[in-house]
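Enquirer: Sequence first, then the predicted structure, then my questions.
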Amino acid sequence: MIKTYKLTYESPIGVIEIIGTDKAILSILFSDEKKKEMILDETPPVLAECYNQLDEYFKGERLTFNFPIQCKGTEFQKSVWKALESISYGKTGSYRDIANTIGNEKAIRAVGNANSKNMLSIVIPCHRIIGSNGTLTGYAGGIWRKKWLLEHERSRIDTEKVMI
C-alpha cells in the first residue's frame, strides 16, 4: 500500500487540503477542517513544493504549477482535465469549449460531470469554466470562491498589462 501524506494550506478563501504521496499530489480540495497539518521534516518534498506554489499563486506571484500530479479517473475524465489545463491564467472557457477541444462537441454534459470530479482544484483550473452565456456555473468549492479566483487572476493580468 502506498503511503499518503496530508498538509493544509490556509488560503484567503479557506483551508485547502493537500494529499499526496512521496512522488505526486493526488488531491487539492477546499476543506472545512480546522486541524492544521504543517510542513515538517518528514513531509515529502512534493507536498512542500505544492504548498509553496499555492502560496505563490495566492500572493499573485505564480501563474502556472509544475509539481507532479496524479489524476485518477476514466480516460474521458483525464482528457477533460487535460483540456482544462489549456485555459490560460486569467481566461475562461465553457463546457462547450472543452467538448470541442477534446473532439466530442456533443459531450457537453459529460464534460460538466468530469469537471465536477476534478480532485486537483486550482492546479487543474475547473474554476475557469463559466456558462456559455458568461454566467458563473457550479463549483465544488462554492460560487463565491470561483468568483474570487477569477477576479484574483484577472487582477494579476490587468496589473501585468499596466507594468508593460
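Expert: Structure received.
Enquirer: For the rest of this, base every contact and every neighbour count on C-alpha atoms.
Expert: Fine.
Enquirer: So which residue is dead centre in the protein?
Expert: residue 122 (1.9 Å; CA atoms, centre = their mean).
Enquirer: Can you classify the closest residue to that residue other than its chain neighbours as helix, strand or coil?
Expert: Of all residues not flanking residue 122 in the chain, residue 28 sits nearest, at 7.8 Å (CA to CA, 6 or more residues apart in numbering). What DSSP: H, G, I helix; E, B strand; the rest coil gives for residue 28 is strand.
Enquirer: Presented hereafter is structure B, for comparison with structure A:
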Amino acid sequence: MSRPARLLLDRAPSPIGELLIVTDEAGALRAMDFQDHEHRLDRLLKTHYGPLRPEPGATPVAIRDAITAYFAGQFEALNTLAWVTNGTAFQHAVWTALTRIPAGETITYSELARRAGRPLAVRAAGHANGSNPLSIVAPCHRVIGMDGALTGYGGGIDRKRWLLAHEKAL
C-alpha cells in the first residue's frame, strides 16, 4: 500500500465510547479505534506507517456522517466509506470479507477464512480479524465462535454485544 504524506487524528463521540479516527491527506479512512485503546492504535500506526505520526485534524464530513448514520441505525452507511490500510494480502482479503458481512448477521472464524480464500487458515483469519485497523467499518464484531460464543473483540466483549444488539444480530 502507499504511504500517505500525512495522517490526521480526530475524535468523535459514540454510544459506546469516544472513537479515534485516522484519515490521510486525501480523506481516506486509515484506522479507527476506541479512545480507551489509544495505545493499540498508536502501536498499529507505528507498525504500518513507521515514524509518521498523526497530527490533529478534522475527519472528513462524509466519514463523520456515515459513522453518525450507523449509530442511528443506518448500518449500510459505513459501506460507502473509502478506506486504505497497510497490511498483507491475506489481511486485506480478511478485512474486505468483513465488510461484506451484512448488519444483523454473524459468521464463524472458519467461514471468514473461507470467504478470504483460504478455508484451512482459520487461525490466520482469526489473527487478521484481531489486527483489523478499521473497527466497526470492517465489522470484526460480526465474527463469533463456532458454538455461537462472543469470542474476542479488541474493543471488549461488552462493546461487541452492544454492536450486535444494535444491529439486531442478538
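Expert: Nice, thanks for sending it over. In this text, all values refer to a predicted model and were calculated from it rather than measured experimentally.
Enquirer: What does the residue nearest to the centre of the first structure correspond to in the second structure?
Expert: Residue 122 of the first structure maps onto residue 136 of the second structure when the alignment is built from TM-score structural alignment.
Enquirer: what separates that match from residue 119 of the second structure, distance-wise?
Expert: Distance, residue 136 of the second structure to residue 119 of the second structure, using CA to CA, to the nearest Å: 24 Å.
Enquirer: ok so, going back, what number of residues lie near the residue nearest to residue 122 of the first structure?
Expert: 25 (other CA atoms under 10 Å).
Enquirer: With residue 158 of the second structure instead?
Expert: When neighbours are counted by other CA under 10 Å, residue 158 of the second structure comes out with 12.
Enquirer: and it, that one's in a helix?
Expert: Yes - checked against three-state DSSP, residue 158 of the second structure lies within a helix.
Enquirer: Map it onto the first structure.
Expert: Match for residue 158 of the second structure (TM-score structural alignment): residue 144.
Enquirer: what residues are up against its match?
Expert: Applying CA atoms under 8 Å, 6 or more residues apart in numbering to residue 144 of the first structure gives no contacts.
Enquirer: likewise residue 121 of the first structure?
Expert: So residue 121 of the first structure contacts 27-29, 127 (CA under 8 Å, 6+ apart).
Enquirer: Just the element for the residue nearest to the centre of the first structure, please.
Expert: Under DSSP states H and E, no helix or strand contains residue 122 of the first structure.
Enquirer: could you measure the closest residue to residue 128 of the first structure other than its chain neighbours against residue 115 of the first structure, distance?
Expert: In space, and not counting its chain neighbours, residue 128 of the first structure is closest to residue 92: 4.6 Å by CA to CA, 6+ apart. Going from residue 92 of the first structure to residue 115 of the first structure by CA to CA gives 14 Å.
Enquirer: Of these two, which one has the most company?
Expert: Counting neighbours by other CA under 10 Å for residue 92 of the first structure and for residue 115 shows that residue 115 has the greater number, 25 against 18.
Enquirer: burial count for residue 61 of the first structure?
Expert: Residues near residue 61 of the first structure, counting by other CA under 10 Å: 12.
Enquirer: Could you identify the most distant pair in the contacts of residue 121 of the first structure?
Expert: Spatial extent of those (CA to CA) is set by the pair 27 and 127 at 15.2 Å.
Enquirer: mind listing the helices for the first structure?
Expert: 45-58, 75-84, 95-101, 108-116, 143-163 (DSSP state H).
Enquirer: Next, the residues that contact the shortest one from outside, please.
Expert: Read that as helix 95-101 of the first structure. So helix 95-101 of the first structure is contacted by 80, 83-84, 105-109, 111-112, 129-132 (CA under 8 Å, 6+ apart).
Enquirer: By neighbours, which of these wins?
Expert: residue 129 (27 neighbours).
Enquirer: Next one: it from residue 105 of the first structure, what distance?
Expert: Taken as CA to CA, the span from residue 129 of the first structure to residue 105 of the first structure is 16 Å.
Enquirer: ditto for residue 73 of the first structure
Expert: Taken as CA to CA, the span from residue 73 of the first structure to residue 105 of the first structure is 21 Å.
Enquirer: before we move on, what about residue 139 of the first structure?
Expert: 22 Å.
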